[in-house]
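1. Structure for the following, please:
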Amino acid sequence: MNAAATQAAGSRSLPFAGIELGGTKCVCTLAYGPGEILDQRTVPTTQPSETLPAIVAILTEWHAAHGFRAIGIASFGPIDIDPRSPRYGQVLETNKSGWPGADIRGTLSAPFDVPVGFDTDVNGAALAEIRWGCAQGLDDFAYVTVGTGVGVGLVVHGKPTRGISHSEIGHLRVPRLASDTLTSVCRYHPDCIEGLASGTALVARLGGRSVDAVSEDDPVWEPVVSALAIMCHDLVCTTGPRRIAIGGGVPSGQPHLLPRIEAALRDSLGGYMPLPADGPYIVAPALGALAGPLGAIAVAASAV
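-> As a prediction, the model looks like this:
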């Protein structure tokens, strides 16, 4: 179907274009939802002057061949998500060279007269899990990814949290175990969750050992479980999500972590806050590796 015929069929028949911008790669998806992915392309995350025009070229091709109803941009952060801000749509301070100040939203949306959603990658993944995954039917939900860093998409009353910025729960500071002497891998905080429990922190804890050779009862997991359980304790006592999904490279390769984190959470709460009793409270994301790309589709759908 050519573009004119597609447009004539009505805007509700058009798919969504989603852009998940990650630290190493960007996944571009044209889809209606998880069972209807029409095309998917990957662009390396290098410099904005290279990466963003490559994404625009893909969007331009899709727009000519199919059309799309909206664009959803789910980006690594920190980003400015306040529409009233002069820096709206831009990357803020980040360790990623060349990206501070990059106008992601403006560059990707300028050629197309369609609604545009802009949010963090983890907020997008949380919205995707609510639409199609493990949080269907829930308005209060937290999606945690533990990989190179620790990010949390936090949805309260059906919407991602807003305020002076998007949530940066991975940088909550937590009490260390008495035995934990690791130098935090976060250059901003000596004792935040990302600095102590991210994949980067795990590599530092392993000291050259392969994670595949580490047993489930190895002491290296204790501070990781502790920090993530404290994070969950804080989530329960502040916004009270009805479910917490924890994904990313670290827990997906170590399935024993989730029940240990939940046990530590329940012990930490001490019965003070009741958790839902209809199954595990801490779960794996149902969408798996598609949570991020479909998160951008969910952001596009939310824009409409």
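2. contacts and neighbour counts: CA atoms only from here.
-> OK.
3. now the strands for this structure?
-> Assigned by DSSP state E, the strands in the chain fall at 16-21, 25-33, 36-44, 71-75, 116-120, 141-146, 150-156, 159-160, 244-247, 282-283.
4. wait, doesn't Thr94 sit right on Phe76?
-> No. Shown here, Thr94 and Phe76 do not form a contact pair, counting by CA atoms under 8 Å, at 9.4 Å.
5. Of the two, give the one with the bigger neighbour count.
-> Phe76 (18 against 14; other CA atoms under 10 Å).
6. That one and Trp221: what is the separation?
-> Separation of Phe76 from Trp221 (CA to CA, to the nearest Å): 27 Å.
7. Ok, Pro276 next?
-> 26 Å.
8. what about those two, which has more around it?
-> Trp221 (19 against 10).
9. how about that one, what does it touch?
-> Contacts for Trp221 (CA atoms under 8 Å, 6 or more residues apart in numbering) come out as none.
10. mind checking how far it is from Val91?
-> Distance from Trp221 to Val91, by CA to CA: 33 Å.
11. Same check on Ile282?
-> For Ile282 relative to Val91 (CA to CA), the value is 31 Å.
12. How many residues are close by the residue nearest to Glu93 when sequence neighbours are not counted?
-> Leaving aside its chain neighbours, Glu93 sits nearest to Pro100 (5.3 Å; criterion: CA to CA, 6 or more residues apart in numbering). Neighbours of Pro100 under the rule other CA under 10 Å: 17.
13. looking at it, Pro100 is touching Val91, isn't it?
-> Yes. Using CA under 8 Å, Pro100 makes contact with Val91 at a distance of 5.1 Å.
14. OK, contacts around the closest residue to Thr29 other than its chain neighbours?
-> The shortest distance from Thr29 to any non-neighbouring residue, by CA to CA, 6+ apart, is to Gln40 (4.4 Å). Neighbour list for Gln40: 27-30 [criterion: CA under 8 Å, 6+ apart].
15. Let's see this one next, to set against the first:
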Amino acid sequence: MATLVGGIEAGGTKFVCVVGTPDGEIKDSVRFPTEAPEQTMANVFKFFDQYDVKVIAIGSFGPIDINEDSATYGYITSTPKPGWTNFDFVGAMEKQYPGVKILWTTDVNIAGYGEYKAGAAKGHKNVLYVTVGTGVGVGYVQDGKFFQGFSHPEGGHMLPRRYPGDEFKGVCPYHGSCIEGLTAGPAVEARAGKKGHLLAVDDKVWDYEAFYLAQACATYTVTFRPDIIVFGGGVMKQEQLFDKIRKQTAELLNGYLDTPNMEDYIVHVGLGDDAGIKGCLLWAGDNL
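-> Reported below is the predicted structural model:
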């Protein structure tokens, strides 16, 4: 029987559990809402109890502790999600599945890994992945490894210069007008009074979005020097954003650094909504 691996894309709104082959072929999957840990983990166990998997890779909403030397490695830490603060996710999985290797990283890292292995960034060594959805998250895959210091990057919480005349205060409960507070889905809705998919493609909101996301791209470029920047998440399904972001990123860099052609450098996710679950299977397969 073929070797099976598993994955969990653990989001603040929904969980996706998947079983498949080490090369990323999905054999079975299930989705369910993110409820309290007791109910949610019961659903996780119900799914994986059916299968003999060798490795389970988890990409989780956060913040999470990914420092293997930390006493709280494997925990979801200071999340505002009710019930999940200081939840020992890896510990719960290891208790339920002794002998199964449990891999642990952020949800944005795992989506970035999927893009690195099989998506829009395939063939590149240094891949910066940005999701703009409910929040803004950033992951960096450097030659097959996730970049981290004492923890994972929080590139959505940079503080940009303001668009001239923009008085929107932002929605981030910690920083107000950080990149996340100005560009994530809730910011679009708060600014416009309706969800982004209901807005016209030429709505002024998209000019604000591009202005701030271009600053993020310029900053990621001078700090990480990636080969490619891949955008995913619901907000980035607005295709009209890309030309605006590319143009303004080039203007901000002002010829200081060599970058690839902007159309090849700042791109849309290639695996769509499957980037995370594909990334889980591929990362698990690479760690058999």
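16. rewinding a little: so which of the strands of structure 1 gets nearest Gly207 of structure 1?
-> Proximity to Gly207 of structure 1 (CA to CA) singles out strand 141-146 among those, at 19.0 Å.
17. hmm, who's touching that closest one?
-> 122-123, 125-126, 130, 135, 150-156, 197-199, 241-251, 285.
18. what about that strand, how far off from structure 2?
-> Comparison of strand 141-146 of structure 1 with structure 2 after fitting gives an average deviation of 0.8 Å (mean CA distance after the TM-score superposition for structure 1).
19. Which residue numbers in structure 2 does that strand align to?
-> The aligned range for strand 141-146 of structure 1 in structure 2 is 127-132, by TM-score structural alignment.
20. how about Ser70 of structure 2, what's its partner in structure 1?
-> Match for Ser70 of structure 2 (TM-score structural alignment): Ser85.
21. I meant to write Thr259 of structure 2 there.
-> So, by TM-score structural alignment, Thr259 of structure 2 is matched to Leu275.
22. Same check on Cys17 of structure 2?
-> By TM-score structural alignment, Cys17 of structure 2 lines up with Cys28.
23. give the contact list for the nearest residue to that match once chain neighbours are set aside.
-> Leaving aside its sequence neighbours, Cys28 of structure 1 sits nearest to Ile19 (CA to CA, 6+ apart; 4.6 Å). Residues near Ile19 of structure 1 by CA under 8 Å, 6+ apart: 26-29, 71-75, 293, 296-297.
24. got a winner among those residues for most neighbours?
-> Neighbour-wise, these (other CA under 10 Å) top out at Ala296, 37 neighbours.
25. could you measure the residue nearest the centre of structure 2 against His268 of structure 2, distance?
-> Centroid-nearest residue in structure 2, with CA atoms, centre = their mean: Val108, separated by 2.0 Å. Counting by CA to CA, the separation of Val108 of structure 2 from His268 of structure 2 is 14 Å.
26. How about Asp28 of structure 2?
-> Counting by CA to CA - Asp28 of structure 2 and His268 of structure 2 are separated by 26 Å.
27. neighbour count winner among those two?
-> Shown here are Asp28 of structure 2 and His268; by other CA under 10 Å, His268 has more neighbours (23 against 11).
28. residues contacting the counterpart of that one in structure 1?
-> Using TM-score structural alignment as the criterion, His268 of structure 2 maps onto Ala284 of structure 1. Taking CA under 8 Å, 6+ apart, we find Ala284 of structure 1 in contact with 134, 245-247, 252, 258.
29. Which one (most neighbours) among those residues?
-> In terms of neighbours by other CA under 10 Å, the contacts of Ala284 of structure 1 top out with Gly247 at 25 neighbours.
30. Please enumerate the helices of the stretch 1-150 of structure 1.
-> Counting by DSSP state H, counting those that start in this stretch, the stretch 1-150 of structure 1 has helices at residues 3-8, 48-65, 104-109, 121-132.
31. could those helices go into CSV alongside distance to Asp234 of structure 1?
-> Putting those into CSV (distance: least, CA to CA, whole Å) gives the following:
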stretch, distance to Asp234 of structure 1
helix 3-8, 48
helix 48-65, 36
helix 104-109, 32
helix 121-132, 18
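32. Pick the most deeply packed of those.
-> helix 121-132 (a mean of 28; mean count of other CA atoms under 10 Å).
33. That one vs strand 25-33, what angle?
-> Compare the direction of helix 121-132 of structure 1 with that of strand 25-33 by axes from the mean of the first three to the mean of the last three CA atoms, to 10 degrees and you get 20 degrees.
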